[in-house]
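A.B. asks: curious how this folds, go ahead:
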Amino acid sequence: MANSPLESAKYRAIFFGVWLVIALLQTATLTWFGVLFELALGDAFISSALLAAACWLISSNLEYYRPQQARYFYIGLWCLLLAVFYASTLYYLLPMLLETDAAYEIFLLNSLPVRFSIGLLMIGWMAMISILWYNQQEQQASLKRKSDTEKLAREAELYKLRLQLQPHFLFNSLNSINALIGFQPQEARKMVQQLSEFLRSTLRKDDTQPVLLAEELQTLELYLEIEKMRFGHRLQTEILADETSRTMKLPPMLLQPLVENAIKFGLYDTTGQVTISLQTKALENTLEISIRNPYDPQTATKRQGTGFGLNGVQRRLYLLFARHDLLQTRAENHFFTSTLIIPQTL
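C.D. replies: Okay, here's the model as predicted:
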């Protein structure tokens, strides 16, 4: 339910201020028509107070009940009845509260049509303003609920995507640890420690809060150390990031699935040493990150992964920036390159 504008101290002050001005103007008008000043002042303030009460009444009622648009004539009927009540009350109330004479009572009777018309216009104006106010308040509340719902849905999807990030890598790491335990227990313990540090760093991060590239690269290096223990000398990495790029921001855990994708398609179909390179550029209000791995289309086979990979990164970027062009890929000269473009609006 929308809040009444008259519940605000500011709008109440404006409301009473407007009616005070109206009362003073009415006093001046009645005096100009020849009514004694004291009588005109009493008439004006009683009339204004009664009309203000009628306007307050219709505004308060519209706060709790507003007919559908097709039945807005009901509001017109309410305004008409209130205007009739206002004029009738004035006709009987003013002579009771004020010291009047025959000339004033004749003037009062003759002015009733004008008072009724002014009352109808003022009450109708208040009803119209109240309807516009309440409808705007409800629309804003509806938009906020919609925005909150979309935000919750987006956060839920981001959380789901994040849950898809770890299992494949975690299972491979545990299998490698299991293989090392028998004949290289020291390496197995080291790998367990590195895996623990990596998982601890990822669990502390919030998908909706950006991180510095420098911090993300530290987490990525933990991941790469684990992968190097799995693949041995076959996996080499090259990270080129200048100081300006390192101070720019990006969504957390965005690089790891791309590097994992590069490792999978760079090493799984080759037997020699492979270098995975990552290079960053600090452009105007944009961070550009390129990840490149060797790629031979003649020997590469299509693999079934976790379903995250490039599609998951693309979906995360769309959820965060509402753009589809922030992840670009290309395969040329036996190299596959994934390029991230991160606007610095985070």
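A.B. asks: C-alpha from now on. contacts and neighbour counts both.
C.D. replies: Fine.
A.B. asks: M253 belongs to a strand, doesn't it?
C.D. replies: No. M253: not assigned to a strand; according to DSSP: H, G, I helix; E, B strand; the rest coil it is coil.
A.B. asks: so which residues of the protein form strands?
C.D. replies: Along the chain, the stretches classed as strands by DSSP state E are 211-212, 235-240, 249-250, 274-283, 286-294, 327-332, 335-343.
A.B. asks: out of these, which is closest to C79?
C.D. replies: strand 335-343 (55.2 Å; Cα to Cα).
A.B. asks: to compare against the first, here's the next sequence to fold:
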Amino acid sequence: MKHPILSGSGYKLYTMIWFVVMTAHGSVLYFYYDFSMAIAVGDSLIYNLIFGVITPGLWFIVTFGSLNKDELSLIGTHTGAAFLTIVVWLSLSSYSLKLIFAAESAYLQFLTDSKIWRMIIGILFYSISVLIFYLIKYYQDMQKRLNRELELQNLLKDSELRMLKSQINPHFIFNSLNSVSALTISKPENAREMVIKLSDFLRYSLGKENSELNSLEQEINNATLYLDIEKVRFGDKLRFEKELAAECANVNVPNLILQPLFENAIKYGVYDSIEPITLRLTCERRDGMLQLQITNSFDPTSITKKGEGIGLENVRKRLALVYGRYDLLEVEQGEKDFAVTIKIPVDEAN
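C.D. replies: Coordinates of the predicted model:
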């Protein structure tokens, strides 16, 4: 635990405080008691300088005394420390001043007569110093707790993000391998092409495993690679269009954020459809947000597959973890199309 005076720039404020105390002390002796300037400055300097040198050591009493949970022991510790501090302070100060001003009989008598109120001032100095140190210690302990909580929250957030991302690839890989297995018999060349594209896709995905954000341009390239893999399976039944504003490309988005949305569109739009299905990606900046929308047409006469909504919920949770907001994903279903819109705060993404 850092010493509030001996580490950092705390000594500057500490010196300033004692300078004010010395000035007030010397002024009282000079203007009220009519002592000479030399006596007023000497008395103020010696007494306050010695206590100022002793005070930093009280921090260690506060720090180690706090380890003792017994209140009576703590009171006893401070009582003994206060007694020892004041005795040492008064003894050294009086002895030094008697040597310096040995010829000033009136001042020497004043030193003797003022022992009681100097002792009271010493108790006040000790109490104020200890109280301030306790407040500083409480603040430092609170900051440590807040930092530990923040570290734990970040670890939890990273763990949850990794868990959510880990749900993406296995699901897609299993589907792709099943398709490759089927194509090896009916269309071997298509199976070979699908394996190559799948290899490229996994190389990209694994390469981005440890980074949370990626440029939208790279994410779209990766999503396009994913769609190319699916086109090997579905052929002309799957169509893809995109319309992107020029200012969208370099904005950072959570990596692998588009693939689950395309996977969801294919699962619920392409699988059961007889007619060609078009997936459309649009992007624009609006109201301080990057708005990405993936729309897929579907055959309303086909039997819709029932799912658990894992893909959309995965994306929703990841956006909430990265940006701390739960309103960044919207879903809208029309008579013949299904649209998912995600919003990326531009200031946070760049």
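A.B. asks: quick one, which of the strands of structure 1 is nearest to L20 of structure 1?
C.D. replies: strand 335-343 (54.9 Å).
A.B. asks: what range does the closest one cover in structure 2?
C.D. replies: Aligned by TM-score structural alignment, strand 335-343 of structure 1 corresponds to residues 337-345 of structure 2.
A.B. asks: could you dump the strands of structure 1 to JSON lines with distance to L121 of structure 1?
C.D. replies: Output for the strands of structure 1, formatted as JSON lines (distance: least, Cα to Cα, whole Å):
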{"stretch": "strand 211-212", "distance to L121 of structure 1": "59"}
{"stretch": "strand 235-240", "distance to L121 of structure 1": "74"}
{"stretch": "strand 249-250", "distance to L121 of structure 1": "58"}
{"stretch": "strand 274-283", "distance to L121 of structure 1": "61"}
{"stretch": "strand 286-294", "distance to L121 of structure 1": "58"}
{"stretch": "strand 327-332", "distance to L121 of structure 1": "61"}
{"stretch": "strand 335-343", "distance to L121 of structure 1": "54"}
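A.B. asks: closest one to P113 of structure 1 among these?
C.D. replies: Across these, closest to P113 of structure 1 is strand 335-343 (Cα to Cα), at 66.5 Å.
A.B. asks: just the buried positions in that closest one, please.
C.D. replies: Neighbour counts over strand 335-343 of structure 1 (16 or more other Cα atoms under 10 Å) mark 336-343 as buried.
A.B. asks: what sits up against that strand?
C.D. replies: With contact meaning Cα atoms under 8 Å, 6 or more residues apart in numbering, strand 335-343 of structure 1 is reached by 249-250, 258, 262, 285-296, 326-331.
A.B. asks: mind checking which of the residues you listed are buried?
C.D. replies: 249-250, 258, 262, 286-296, 326-327.
A.B. asks: the residue mapped onto L261 of structure 2 from structure 1 and S173 of structure 1, how far apart?
C.D. replies: L261 of structure 2 maps onto L258 in structure 1, with residues paired by TM-score structural alignment. For L258 of structure 1, the distance to S173 of structure 1 equals 17 Å [Cα to Cα, to the nearest Å].
A.B. asks: V114 of structure 1: neighbouring residues, count only.
C.D. replies: 11 (other Cα atoms under 10 Å).
A.B. asks: what residue in structure 2 is paired with it?
C.D. replies: Checking TM-score structural alignment: V114 of structure 1 goes with W117.
A.B. asks: which ones are touching that match?
C.D. replies: With Cα under 8 Å, 6+ apart, W117 of structure 2 has no contacts at all.
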